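Engineer: sequence unknown, structure follows:
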């Protein structure tokens, strides 16, 4: 009796082991089948996705600080500018791309752009190169409409320096270069404070350069505003007195020596440097 019970127990255990083996084999078979499906059936699709979706590090420029007169009247601020960038590593045929762009955007230096793209170091190929600033709305619309045909082309909205009163106090204010660095006057002297701290973000983009998702982001810190001792109204009056003449006028506060106006003629419009400045400057 005891022997029969023992035999029955062994058979039950063997059946359980068989079922367990079958379960493991089935699980292994399903896993192999799934891997075959992903690599053979869906392999090309995923390979294309991996090639088209890329991780980029994009700098977010900080807005430059404003410059104001002693009464808080803004003399210099920023306005949005649509700037055209190319990412060398994503461009397959430089000539074809530049030809397509030339039908949509006026490019005066195509030869120089081509040379720069072809000679750029491999380590810097991921870094966007600005080829034109201040695109018109019509140009932006044409590029965005044909984005699928323009691989490696990116439009960024960035701050453009705006000297509100044109020539007013131009010798005092100075101007900035294409890379937003002060080159003369207050812009140069207080560049460290006006510049601010740029931010950045890590993004995933598709084949057209459109953002798929933002992985991480650090916001920029705008530059500090600078207040001058200059009085805008006195400055305007001094410059009016110098119209058509060569010379200079300086007005000081007799109590503390603060400069209230400092005009010089002939003068210039700093906005022309902003609009016409390129990377040769």
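Structural biologist: Nice, I can see it. Computed from a predicted structure; not experimentally measured. Numbers count the residues shown, from 1 in each chain.
Engineer: contacts and neighbour counts: CA atoms only from here.
Structural biologist: Fine.
Engineer: Next secondary structure after the lengthiest helix in the chain?
Structural biologist: Longest helix of the chain, by residue count under DSSP state H: helix 2-36. Where DSSP states H and E defines the elements, the next helix or strand beyond helix 2-36 is helix 43-52.
Engineer: this is the other structure I want to compare:
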């Protein structure tokens, strides 16, 4: 009989101890895991609640910027110069249209769509979200809008949308003053980002490009509003949660007198040239015309390459603002300033006389500098020299004065420097000096250079605005203002006038010399264009050579090309006793200043001085 196996005995105490240890370990693990779980829940639900709520809302709520309406621009009398007009555009939401190609073919029978436009649209659809609207055509006419509206039921997904665009009701009349707005390009975007202003243009497509529109962009643009929309996970709008209205741009009033501006453009009659009129009492620009001009409205919606190329390559250079960028030899229009220097520096006195045989020579030099009157003026003093524009007198005066004093003195009248007018398109011109010629040409200054400067020729160039500004200082007897176009700003509650910006005055050693020069300019006007004006004016004409004529040759306008003929200039102000308008006129290649520019100046002053006060009326002219 086989032996019986021995039964193994369990150690219950050991097993119980093992179980207990395992249970405690398991419980500890559960506690740790629960602690981690609740810690994470606390972190997510309590500590990070705001952060995740914001992230969730960003995914659920879309902020849509709303563009502000642009501020309006008026003239000094409240005439609207730049407005916002509604425009209509045809838009398509692709997901709502079944056969887009066929739909475009049918739409084009109502609203013309060229083959090129159609091809571009088809290409754009490849990268466009199907639930977002796509612009098919801009600037629809009222007839096109009406025709499409009647047939809109046949075109699911297509709709007419309205908006506002800048419009200039006077077209080319004020282009070089107002400038224009155009679509924001990469350069504009970079500038806005650098200035921290890009967020204000999220809903805006246009920005001021030139003139007043650009200079006062911060006033005219306004502040954008926004809509908060709830969207689904595909970006479709479910509902609008909140709406913040945009703040429109401020309206601005200019110093421009529209009637005077219109008169100036009428007088130029498409000729190349410029007219600038300034109110000497505060430096406000009454009129500033550059001719020829162009219609700024074509830039608002985007000018075609062909049209822009024609403007850019035109020999008449309509894109240039001749009033502030055109650089012309001032010729005899600056003789009053040079005579003033001679008097105040005691180089001459009011009674000093110079013999004019029709030419002048530098001592011990054979070359003759010809007077415009070939047989000369005889004996002339400073008043005679200004009235008859005697070149010989000013050759001699410039020689005795020297370029250093000439340059320094003329700089006080703004020559060779920016005037500071509130548009960006301005040139400083050239007030030549020894240092300027050394830097520009690496050449020394010669006495002959000074002689040419003495009659406003040679290297000296100025803009019509600088000319008008310099005569304003003469009329004001040294008082100086910064020329400006902004008169006042209007917001929701009030209109605020902008103060005139004064500059340090021109101070003479003998203030009586102002009267000597201004009286001579008055006599000049009385003996020529303004003898029967009904008011007292002061003036000085100028005829600027475009190219040099040899010493032994005679200038003959009939035998040279038109673009090489002399420029005609005139400066004037009125009334003489209490100046209210200062004028500068430049006509390119028009010939003799008095004959050609004179009538323009007379008509301009008549328009302004006699507008509300016909001849014989003693009342003060309105301004």
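Structural biologist: Structure's in. What do you need? This one's a predicted model, so the numbers in the text were calculated from it and none came from an experiment.
Engineer: Return the residues in contact with the aligned residue in the first structure for residue 207 of the second structure.
Structural biologist: Using TM-score structural alignment, the equivalent of residue 207 of the second structure in the first structure is residue 181. Contact analysis of residue 181 of the first structure by CA atoms under 8 Å, 6 or more residues apart in numbering lists 187-188, 191, 195.
Engineer: residues in the first structure matched by the longest strand along the second structure, start to end?
Structural biologist: When the second structure is parsed with DSSP state E, its longest strand is strand 80-92. Residues 74-86 of the first structure are the counterpart of strand 80-92 of the second structure, counting by TM-score structural alignment.
Engineer: which residues touch that stretch?
Structural biologist: 63-69, 128-136, 140, 152-165.
Engineer: Next step: these restricted to strands.
Structural biologist: Short answer: those in strands (DSSP E) are 67-68, 129-132, 153-163.
Engineer: Buried only: go through these for me.
Structural biologist: Buried members of those, counted by 16 or more other CA atoms under 10 Å: 67-68, 129-132, 153-155, 157-163.
Engineer: ok, which pair from the residues you listed is furthest apart?
Structural biologist: Pairwise distances across these peak at 36.9 Å for 68 and 153 (criterion: CA to CA).
Engineer: neighbouring contacts of stretch 119-131 of the second structure?
Structural biologist: With contacts defined as CA under 8 Å, 6+ apart, stretch 119-131 of the second structure is touched by 93-96, 101, 134, 136, 236.
Engineer: Can you tell me which of the residues you listed lies closest to residue 355 of the second structure?
Structural biologist: Nearest member of the contacts of stretch 119-131 of the second structure to residue 355 of the second structure, counting by CA to CA, is residue 136, at 77.3 Å.
Engineer: Enumerate every residue touching that closest one.
Structural biologist: Contacts of residue 136 of the second structure (CA under 8 Å, 6+ apart): 89-92, 121.
Engineer: Closest one of the residues you listed to residue 468 of the second structure?
Structural biologist: When the contacts of residue 136 of the second structure are compared for distance to residue 468 of the second structure (CA to CA), residue 89 wins out at 45.7 Å.
Engineer: so which pair among the contacts of stretch 119-131 of the second structure is furthest apart in space?
Structural biologist: Using CA to CA, the contacts of stretch 119-131 of the second structure span at most 24.5 Å, a distance reached by 101 and 236.
Engineer: how about JSON lines for the contacts of residue 136 of the second structure, with neighbour count and distance to residue 274 of the second structure added?
Structural biologist: Below are the contacts of residue 136 of the second structure laid out as JSON lines (neighbours: other CA atoms under 10 Å; distance: CA to CA, whole Å):
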{"residue": "89", "neighbour count": "17", "distance to residue 274 of the second structure": "39"}
{"residue": "90", "neighbour count": "21", "distance to residue 274 of the second structure": "42"}
{"residue": "91", "neighbour count": "18", "distance to residue 274 of the second structure": "44"}
{"residue": "92", "neighbour count": "22", "distance to residue 274 of the second structure": "48"}
{"residue": "121", "neighbour count": "17", "distance to residue 274 of the second structure": "45"}
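Engineer: Between the residues you listed, which sits nearest residue 567 of the second structure?
Structural biologist: Nearest to residue 567 of the second structure among those: residue 89, at 48.0 Å, using CA to CA.
Engineer: how far away is that closest one from residue 138 of the second structure?
Structural biologist: 4 Å (CA to CA, to the nearest Å).
Engineer: Okay, helices next: where are they in the stretch 51-200 of the first structure?
Structural biologist: Counting by DSSP state H, counting those that start in this stretch, the stretch 51-200 of the first structure has helices at residues 94-104, 110-119, 137-145, 170-173, 185-189, 191-195.
Engineer: now the shortest one: which residue numbers in the second structure?
Structural biologist: Residues 175-178 of the second structure are where helix 170-173 of the first structure aligns, taking TM-score structural alignment as the criterion.
Engineer: Closest to residue 341 of the second structure out of the contacts of residue 136 of the second structure?
Structural biologist: Among these, residue 89 lies closest to residue 341 of the second structure (CA to CA), at 62.9 Å.
Engineer: Look up the closest residue to residue 130 of the first structure, ignoring the ones flanking it.
Structural biologist: Leaving out its chain neighbours, the residue that sits closest to residue 130 of the first structure by CA to CA, 6 or more residues apart in numbering is residue 85, at 4.3 Å.
Engineer: any idea how far residue 160 of the first structure is from the one you found?
Structural biologist: Remark: distance between residue 85 of the first structure and residue 160 of the first structure (CA to CA) = 15 Å.
Engineer: Repeat that for residue 107 of the first structure.
Structural biologist: Using CA to CA, we find residue 107 of the first structure at a distance of 20 Å from residue 160 of the first structure.
Engineer: and if you look at residue 217 of the first structure?
Structural biologist: Distance of residue 217 of the first structure to residue 160 of the first structure, computed by CA to CA: 23 Å.
Engineer: Tell me roughly how far the match of helix 170-173 of the first structure lies from the first structure on average.
Structural biologist: Comparing stretch 175-178 of the second structure with its match in the first structure after superposition yields a mean distance of 1.0 Å (mean CA distance after the TM-score superposition for the first structure).
Engineer: What residues of that stretch count as buried?
Structural biologist: Using 16+ other CA under 10 Å as the test for burial, stretch 175-178 of the second structure gives 175-178.
Engineer: I'd like those residues written out as TSV, with distance to residue 394 of the second structure added.
Structural biologist: Formatted as TSV, those follow (distance: CA to CA, whole Å):
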residue	distance to residue 394 of the second structure
175	39
176	35
177	36
178	40
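Engineer: Just give me the closest of those residues to residue 437 of the second structure.
Structural biologist: Nearest to residue 437 of the second structure among those is residue 176, at 31.6 Å by CA to CA.
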